[in-house]
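*Asks:* can't give you the sequence, but here's the structure:
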């Protein structure tokens, strides 16, 4: 049976527990930790129900998965076990097993897991930190390229119209959004779609992280101490990990193009991007912004988002296009070097 997944990984139509307040004692019953000393929500929001729990002898992080079904939770934990053996220069989340050896359990609220606490801070989007994050992501992608076939991660390669099953065809969306001031940009969607599709046979394809934002990085002493959140790990164009991170680390939120170039240099020094990958970066940034628009439009058609939500994504798409017109050529030029294949 073919299962259709949301962008965050939940099978579409799966019952959400977001409005249910979980009982922590029920969630933790399989671990038999005893009464916690202190419980707190993370300082910043997450896409799951997460609590930082101080026990008598240690601190742990409790996660209720609200985006993955049980099969994909098992897959994420198998991936974490694989990466733990790759001798990476930073940590990845380490599940704390139950007494009978399980790294996650089924609860009334969904799958739950407990992870060891990793000390450190969330980085700021400054050049030195961005370079180190790019380097760390490069090391991660080198490791992920060796993912064994037995793990069979999710395949994220798709056309724009398939971004959300409720979106329908792109022409209908463009007609509905006509007159919002972005008609010329919307007319470019077929070309953006075709450019990304053509790349699938021209650039390296492998397992990538897919969600490298600042909130998924822990730094300590100026170095990357850990990379977090492997929910979206799956098969896609390798360079999409870098372009996704450019968006999620705030590199496109400023006209200081040095943010983006320092991140890409750090990533490239480890991975060794091809010339085709580098010249494709502007096209893939457009594709990512367009995908966000199509995703929100699909939710809108299903009554899960408002038209204003869709317009916000359209405006963001326009902002990405404006940034690329100002800085795209310089960004590509800064990464190209003689002798690159």
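*Replies:* That came in fine, so what should we check first? These numbers come from a predicted model, not from an experiment. Numbering: from 1, shown residues only.

*Asks:* okay, CA-based contacts and neighbour counts for the rest of this
*Replies:* Fine.

*Asks:* How is residue 235 assigned, secondary-structure-wise?
*Replies:* At residue 235 the chain is in strand, as set by DSSP: H, G, I helix; E, B strand; the rest coil.

*Asks:* just the helices in the chain please.
*Replies:* Counting by DSSP state H, one finds helices in the chain at the ranges 24-27, 70-84, 127-144, 170-176, 183-187, 189-199, 239-248, 258-271, 275-279, 281-301, 307-335.

*Asks:* take the one below as the second:
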């Protein structure tokens, strides 16, 4: 999938012009570009030369621009309740870059901040400016690239484990066994009863996980992984960073790795196995993690089944 030039929606079936006005207060792409030009110059000291595309995703916007500092990607959000998390994740991103992790390191403001809150026409916007990384989104049919992605995820976990973590990112903590049992009791629609029964049976004898929950990416999938050939050029979008067990992040990635924007399909068994082999070539799973991986993949797979029609056959992938 190639994102179109100009103004567009990332996945929603709605008018981008209406969304731009209703969510952010801009009357059109020229209006947004003019505001962005002033903001980049005053806050980052960057001269804007042109806007290539602006893509809206929920209450967030991503803008690809040409500038005096080269090609950049500007991200802003109007979700004020997320501003503390976004600021914390931007700081984490800067720290990861310093550790040699392949990420797009935020360009600091003139006041040396990784993220800034600016007044938009319809309220405050939390903004980050990043260098545009050349590459293509991960092709999950390229098992060598998937293997490299698994290695990258293991190294990313190691780097994130060295971060203390801002209190704004302390999420997703708790006994996974209790969380899964609660989900099975309250939310499982029994779309694939054999998978639900298998998950219930696995929970009975699973050992306790011995590792301490830490920061994890929490959205490691094709849409957030850029590659060059069969190597990882950059891991993108750390906005969902949370505290969890590493094996849970690996399981989530195993289920959602194939997904990309509106192309939302389950990951093949061969791709999942290649991701795991890559991961374990850097960081071997412990005995308890190995036991938990199947259960967690089943759980995330069941949660991924959409309500109503299931054209991508998420349910079938669990049978």
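*Replies:* Thanks, I have the structure now. What you see is a predicted model; the values in this text were computed from it and never measured.

*Asks:* right, and the helices of the first structure - which one's nearest residue 217 of the first structure?
*Replies:* Among the helices of the first structure, the nearest to residue 217 of the first structure by Cα to Cα is helix 127-144 (7.7 Å).

*Asks:* ok and the closest one relative to helix 258-271, angle-wise?
*Replies:* Orientation of helix 127-144 of the first structure against helix 258-271 (axes from the mean of the first three to the mean of the last three Cα atoms, to 10 degrees) gives an angle of 30 degrees.

*Asks:* In the second structure, point out the residues matching helix 127-144 of the first structure.
*Replies:* With TM-score structural alignment applied, helix 127-144 of the first structure matches the range 143-160 in the second structure.

*Asks:* Residues contacting the matching stretch, please?
*Replies:* Stretch 143-160 of the second structure has contacts (Cα atoms under 8 Å, 6 or more residues apart in numbering) with 96, 99, 101, 138-140, 214-217, 220, 225, 227, 229-232, 246, 250, 271, 274-283.

*Asks:* Drop anything exposed from the residues you listed.
*Replies:* 96, 101, 138-140, 214-217, 220, 225, 227, 230-232, 246, 250, 271, 274-279, 283 (16 or more other Cα atoms under 10 Å).

*Asks:* and of the helices of the first structure, who's closest to residue 63 of the first structure?
*Replies:* So among those, helix 24-27 is nearest, using Cα to Cα, at 9.1 Å.

*Asks:* what's the average distance of that closest one to the second structure?
*Replies:* Following the fit onto the second structure, the mean deviation recorded for helix 24-27 of the first structure is 3.4 Å by mean Cα distance after the TM-score superposition for the first structure.

*Asks:* Name the nearest residue to the most centrally placed residue in the second structure, sequence neighbours excluded.
*Replies:* Taking Cα atoms, centre = their mean, the centroid of the second structure lies closest to residue 219, which sits 3.3 Å from it. Nearest residue to residue 219 of the second structure, sequence neighbours excluded (Cα to Cα, 6 or more residues apart in numbering): residue 240, at 6.4 Å.

*Asks:* The first structure: which residue goes with that neighbour?
*Replies:* In the first structure, residue 240 of the second structure lands on residue 232 (TM-score structural alignment).

*Asks:* and the gap between that match and residue 315 of the first structure?
*Replies:* 25 Å (Cα to Cα, to the nearest Å).

*Asks:* about what we covered before: what is the aligned counterpart of the residue nearest to the centre of the second structure in the first structure?
*Replies:* Under the alignment by TM-score structural alignment, residue 219 of the second structure pairs with residue 211 in the first structure.

*Asks:* Surely that match is in contact with residue 245?
*Replies:* Yes. Taking contacts as Cα atoms under 8 Å, residue 211 of the first structure lies within contact range of residue 245: 7.1 Å.

*Asks:* hmm, back to that, what is the neighbour count of the match of residue 240 of the second structure?
*Replies:* Residue 232 of the first structure sits with 21 neighbouring residues when counted by other Cα atoms under 10 Å.

*Asks:* One more: residue 35 of the first structure?
*Replies:* Neighbourhood size, residue 35 of the first structure [other Cα under 10 Å]: 12.

*Asks:* Could you check how far the residue lying closest to it once chain neighbours are set aside is from residue 103 of the first structure?
*Replies:* The shortest distance from residue 35 of the first structure to any non-neighbouring residue, by Cα to Cα, 6+ apart, is to residue 55 (7.4 Å). For residue 55 of the first structure, the distance to residue 103 of the first structure equals 18 Å [Cα to Cα].

*Asks:* Which one's more surrounded, the two?
*Replies:* Remark: of residue 55 of the first structure and residue 103, residue 103 carries more neighbours, 20 against 15, as counted by other Cα under 10 Å.

*Asks:* residues in contact with the counterpart of residue 285 of the second structure in the first structure?
*Replies:* Using TM-score structural alignment, the partner of residue 285 of the second structure in the first structure is residue 273. Residues near residue 273 of the first structure by Cα under 8 Å, 6+ apart: residue 239.

*Asks:* ok, now how distant is residue 273 of the first structure from residue 195 of the first structure?
*Replies:* Taking Cα to Cα, one finds residue 273 of the first structure at 18 Å from residue 195 of the first structure.

*Asks:* Same check on residue 252 of the first structure?
*Replies:* Look at residue 252 of the first structure and residue 195 of the first structure: by Cα to Cα, they are 21 Å apart.

*Asks:* These two: who's more crowded?
*Replies:* residue 252 (19 against 15).

*Asks:* my read: that one touches residue 243, true?
*Replies:* No. With contact defined as Cα under 8 Å, residue 252 of the first structure does not count as touching residue 243 (10.4 Å).

*Asks:* and residue 18 of the first structure, how many neighbours does it have?
*Replies:* Close neighbours of residue 18 of the first structure, defined as other Cα under 10 Å, add up to 12.

*Asks:* What of the one 4 residues further on?
*Replies:* Using other Cα under 10 Å as the criterion, residue 22 of the first structure is surrounded by 16 other residues.

*Asks:* Can you tell me, leaving aside adjacent residues, what's nearest to it?
*Replies:* residue 109 (6.6 Å).

*Asks:* And for the one you found, the neighbour number?
*Replies:* Using other Cα under 10 Å, residue 109 of the first structure is surrounded by 19 other residues.

*Asks:* try residue 72 of the first structure
*Replies:* Neighbour count of residue 72 of the first structure, defined by other Cα under 10 Å: 17.

*Asks:* Next: residue 201 of the second structure.
*Replies:* Here the count is done by other Cα under 10 Å, and residue 201 of the second structure has 12 residues near it.
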